[in-house]
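Build me a model from this:
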Amino acid sequence: MSSALSALTDLFPQPIVQAPMAGGPSGPRLAAAVSEAGGLGFLAAGYKTADGMYQEIKQVRGLTGRPFGVNVFLPQPEHAESGAVDLYAQQLAGEAAWYRTELGEPDHGRDDGYEIKVAALVDDPVPVVSFHFGVPAREVVDALHRVGTFALVTATTVEEALAVERAGADAVIAQGVEAGGHQGTHRDLPENDGAGIGVLTLVALIREAVDLPVVAAGGIMRGGQIAAVLAAGASAAQLGTAFLATPESGAHALHKAALTDPLHPHTELTRAFSGRPARGLVNRFLREHGPYAPAAYPEVHHLTAPLRKAAAEAGDPQGMALWAGQGHRMARDLPAGRLVEVLAEELEAATAALPGRRTGGAR
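Down below sits the predicted model:
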């Protein structure tokens, strides 16, 4: 593992990875700023077309010469019951009337342009590609390796991490239950709702099970927390919510403000907005519809898309998907590059306080 680890972490001086947050937050400005500051910036290709992804890659290259990554969603199997989706649509009819919009078409598509995006990333390589919602085929990983791209895959359990290792990936992203946004489970099983593992425990479990570098993700907002996951065996930490409030983030202004608003004191995992478990700030929509949302991704995501857009346009955070990790109250309104610097300073101070620990960047 040592050679693979050093090759990967040599890409970014600081052990800080900016999480790819789909839906707008993780755009070219944010990715470039993080990479320029010594972290690993990421673009989120989820919910974008392949051409949209390519255009953003070009923008990042125009802003920085540092390495960066692109995140891709795996296609989802057809398992949702149409009756359950239809029933949920009936429940949301009042929301559509309130926001003066129509519900979206549930059957809008479920592969997120995966094959086209992978082909584009092989044809015009980027330094790192990560995968969410499953494990890419070994042939995909091999194709990326042939063009010099590192492949990272999210796992939420030891079993998923073992599948990542079998696929030949270069590192596993250990996503703890504290993480904001969608849980990257490989199979969406409703019976597992609420059974997530905390990031520190998950990192330790995965480190003992697989011979791969581990990137820890989930609720990490301070350099001291980065020191903790490194001490637990991670090679780097992935932070999403911490970068959500930065000026370079493409998140809606209402979303940014809600992170530290006393009206939103905590988060919950919910299927209300997308049909898949995702952690967000508790608001009216989540409270009223979360208990009844079916396990149907991406059908529910497509169904609620117009509602979420209309709520944002109306300036109503109570109808928006306010994705956030458990540490959201610690969000800091700093430029992304400065935030990387502050996190690195906090990490160095925390590491120096540990007997026998060396300070510095990625290990």
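
can we go C-alpha only for contacts and neighbour counts from here?
Will do.

what's the single longest helix in this protein?
Looking only at the chain and at elements set by DSSP state H, the helix with the highest residue count is helix 336-352.

chain center to that one, what's the gap?
Averaging C-alpha coordinates over helix 336-352 and over its chain gives two centres that are 21 Å apart (C-alpha atoms, centre = their mean, to the nearest Å).

Could I get the full set of strands for the chain?
Remark: strands of the chain, listed N- to C-terminal, are 16-18, 41-44, 68-73, 128-132, 150-155, 171-175, 181-182, 214-217, 236-239, 267-270, 278-281; assignment by DSSP state E.

And these: which comes nearest residue 287?
Residue 287 lies closest to strand 267-270 among these, at 9.1 Å (C-alpha to C-alpha).

Give the buried residues for the longest helix of the chain.
Buried residues in helix 336-352, counting neighbours by 16 or more other C-alpha atoms under 10 Å, are found at 336-337, 339-341, 343-351.

Stretch 179-193 too?
If you call a residue buried by 16+ other C-alpha under 10 Å, then stretch 179-193 has these buried ones: 179, 180, 181, 182, 183, 184, 185, 186, 188.

before we move on, back to that, turn the strands of the chain into JSON lines, including distance to residue 323.
Listed next are these as JSON lines, based on distance: least, C-alpha to C-alpha, whole Å:
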{"stretch": "strand 16-18", "distance to residue 323": "15"}
{"stretch": "strand 41-44", "distance to residue 323": "15"}
{"stretch": "strand 68-73", "distance to residue 323": "17"}
{"stretch": "strand 128-132", "distance to residue 323": "16"}
{"stretch": "strand 150-155", "distance to residue 323": "18"}
{"stretch": "strand 171-175", "distance to residue 323": "15"}
{"stretch": "strand 181-182", "distance to residue 323": "5"}
{"stretch": "strand 214-217", "distance to residue 323": "15"}
{"stretch": "strand 236-239", "distance to residue 323": "13"}
{"stretch": "strand 267-270", "distance to residue 323": "9"}
{"stretch": "strand 278-281", "distance to residue 323": "4"}
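
The structure of the following sequence is requested for comparison with the preceding one:
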Amino acid sequence: MFTLAELTAPIIAAPMAGGASTPELVAAVNAAGGLGYLAAGYRTAAAMTEQIAAARKLTDRPFGVNLFVPGSTDPAALAEVAGYREALRPEAEQLGVALPEQIAADDEDWDAKIAALLMDPVPVVSYSFGLPTAAEAAALRRAGTTQVATVTSAAEARAAARLGMDALCVQGPEAGGHRGTHSAAAEPGTEPLLALLGSVRAAVDLPLIGAGGLGDGARIAAALAAGADAVQLGTAYLLAEEAGTSAPHRAALTDPAFTETALTRAFTGRVARGLRNRFIDRHADRAPVAYPEVHHLTAPLRAAAARAGDLQSMHLWAGTSYRAARAAAAGEITERLSREARSAGAS
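Here you go, the predicted model:
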């Protein structure tokens, strides 16, 4: 089974659902001594297996697949989705799209994904938004897959350890995109990553991966010194040549008009961090705690905004260190950050 000790660079490219993570990005990070992840979130099991096959053609090194663990939404929150739809309707009409009146249940094709990963195992599987069942975890363990749970608190870390996870990705509030809380309704903690690593290290005896706001070598070195065995970076790779980041998103990351990030449920119903824009400001207090229902509700609006290059209506996921992101080949980014971290750790 894969262990973090096999990495020659203690850097993992975070799984970024929605297209940013690609087989090419995985292969490039792997070639530089790190670990690349494919993002299975928002994909069918068939699409996931296609990406796995593509990655295997590009790299012979271990790589990971990240799964979104499906959850359930409180009926009271579901009842608020219709009101949010009405609040969003003027913007949708301005962009020339219709918002869905009915939203079908979405289990992330979970059972089919687990079955596919048991039939044709990959070296690493990580989980966001929760944990698998004990039976699923045991089956993947027997298949030889290393399993990593995303946690945002010591309590979540203890639950993951009891289930037999092999490592934990400790995600701090500085991270871009969705917080990986095990409940969509939970309000994520505010303990900074470095302190959170200490809390989790005191709670469990497992290898830890630090994630959140680690955009340069000094921050990476600090996370490693705080107890992380490796770090996971997402925003740092959004401008990579091999990333599937959209052109508008790339432009926003270097646009001086965007001066800060913000946490919001406005786009998906789950707390996520992105570049602060007018959509976040208008709807920060309106979005119900309904995931993935709000995600599906706003999907046509977000897609239309991206096509139009409307940066004020898009979800522009980014961590707090987004200004440190550089446009370059992913291998070059990995090597540079690893070199900077070694230098900072030695000083």
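
Any idea what the TM-score comes out to?
These two chains, once laid on top of each other, score a TM-score of 0.97 by TM-score structural alignment, normalised by the length of the second structure; 346 aligned residues with a C-alpha RMSD of 1.3 Å.

so how many other residues sit close to residue 247 of the second structure?
Other residues within reach of residue 247 of the second structure by the criterion other C-alpha atoms under 10 Å amount to 12.

corresponding residue for it in the first structure?
Using TM-score structural alignment as the criterion, the counterpart of residue 247 of the second structure in the first structure is residue 253.

same thing with residue 27 of the second structure?
Per TM-score structural alignment, the equivalent position to residue 27 of the second structure in the first structure is residue 32.

For the closest residue to residue 72 of the first structure other than its chain neighbours, which residues are in contact?
With sequence-adjacent residues excluded and distances taken as C-alpha to C-alpha, 6 or more residues apart in numbering, residue 72 of the first structure is closest to residue 131, at 5.0 Å. If a contact means C-alpha atoms under 8 Å, 6 or more residues apart in numbering, then residue 131 of the first structure has 71, 72, 73, 74, 151, 152, 153, 154 as its contacts.

Distance of the fourth one relative to residue 126 of the first structure?
Yep, that's residue 74 of the first structure we're talking about. When distances are taken as C-alpha to C-alpha, to the nearest Å, residue 74 of the first structure and residue 126 of the first structure turn out to be 18 Å apart.

Switch the contacts of residue 131 of the first structure over to JSON lines; also include distance to residue 315 of the first structure.
Shown next, in JSON lines, are the contacts of residue 131 of the first structure (distance: C-alpha to C-alpha, whole Å):
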{"residue": "71", "distance to residue 315 of the first structure": "29"}
{"residue": "72", "distance to residue 315 of the first structure": "30"}
{"residue": "73", "distance to residue 315 of the first structure": "29"}
{"residue": "74", "distance to residue 315 of the first structure": "32"}
{"residue": "151", "distance to residue 315 of the first structure": "39"}
{"residue": "152", "distance to residue 315 of the first structure": "37"}
{"residue": "153", "distance to residue 315 of the first structure": "36"}
{"residue": "154", "distance to residue 315 of the first structure": "33"}
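
Highest neighbour count among those residues?
residue 153 (29 neighbours).

Report the contact partners of that residue.
Shown in contact with residue 153 of the first structure (C-alpha under 8 Å, 6+ apart): 130, 131, 132, 134, 135, 164, 169, 171, 172, 173.

any chance of those in a markdown table, with distance to residue 36 of the first structure too?
Below are the contacts of residue 153 of the first structure laid out as a markdown table (distance: C-alpha to C-alpha, whole Å):
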| residue | distance to residue 36 of the first structure |
| --- | --- |
| 130 | 20 |
| 131 | 23 |
| 132 | 25 |
| 134 | 30 |
| 135 | 29 |
| 164 | 29 |
| 169 | 25 |
| 171 | 22 |
| 172 | 24 |
| 173 | 22 |
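
Ranking by neighbours, what's the top pick from the residues you listed?
Among those, residue 172 has the most neighbours (other C-alpha under 10 Å), with 31 neighbours.

quick one: what's aligned to it in the second structure?
Residue 172 of the first structure maps onto residue 168 of the second structure when the alignment is built from TM-score structural alignment.

what sits against its match?
Residues in contact with residue 168 of the second structure, defined by C-alpha under 8 Å, 6+ apart, are 148, 149, 150, 151, 157, 160, 206, 207, 208, 209.

is it true that residue 286 of the first structure touches residue 272?
Yes: Residue 286 of the first structure is within contact range of residue 272, at 5.8 Å (criterion: C-alpha atoms under 8 Å).

can you tell me which two in the buried residues of helix 336-352 of the first structure are farthest apart?
Of all pairs drawn from these, the one with the largest separation by C-alpha to C-alpha is 336 and 351; the distance is 22.2 Å.

what's the closest non-adjacent residue to residue 49 of the first structure?
The shortest distance from residue 49 of the first structure to any residue that is not its chain neighbour, by C-alpha to C-alpha, 6+ apart, is 6.6 Å, and that residue is residue 113.

Show the contacting residues for the alignment partner in the second structure of the one you found.
Aligned against the second structure by TM-score structural alignment, residue 113 of the first structure finds its counterpart in residue 109. With contact taken as C-alpha under 8 Å, 6+ apart, residue 109 of the second structure is in contact with 43, 44, 45.

quick one: which of the residues you listed sit in helices?
Secondary-structure check on the contacts of residue 109 of the second structure using DSSP H: residues within helices are residue 45.

one step back: CSV please, covering the buried residues of helix 336-352 of the first structure and showing distance to residue 87 of the first structure.
Written out in CSV, the entries for the buried residues of helix 336-352 of the first structure read as follows (distance: C-alpha to C-alpha, whole Å):
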residue, distance to residue 87 of the first structure
336, 42
337, 46
339, 44
340, 45
341, 49
343, 46
344, 49
345, 51
346, 49
347, 49
348, 53
349, 54
350, 51
351, 53
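
Need the counterpart of residue 46 of the first structure in the second structure.
Alignment note (TM-score structural alignment): residue 46 of the first structure maps to residue 41 of the second structure.

where's that match relative to residue 69 of the second structure, distance?
Spatial separation of residue 41 of the second structure from residue 69 of the second structure under the definition C-alpha to C-alpha is 9 Å.

ok, residue 130 of the second structure touching residue 182?
Yes: judged on C-alpha under 8 Å, residue 130 of the second structure makes contact with residue 182 at a distance of 4.1 Å.

Name the nearest residue to residue 60 of the first structure, sequence neighbours excluded.
Counting by C-alpha to C-alpha, 6+ apart, the nearest residue to residue 60 of the first structure once its immediate chain neighbours are dropped is residue 28, at 4.9 Å.
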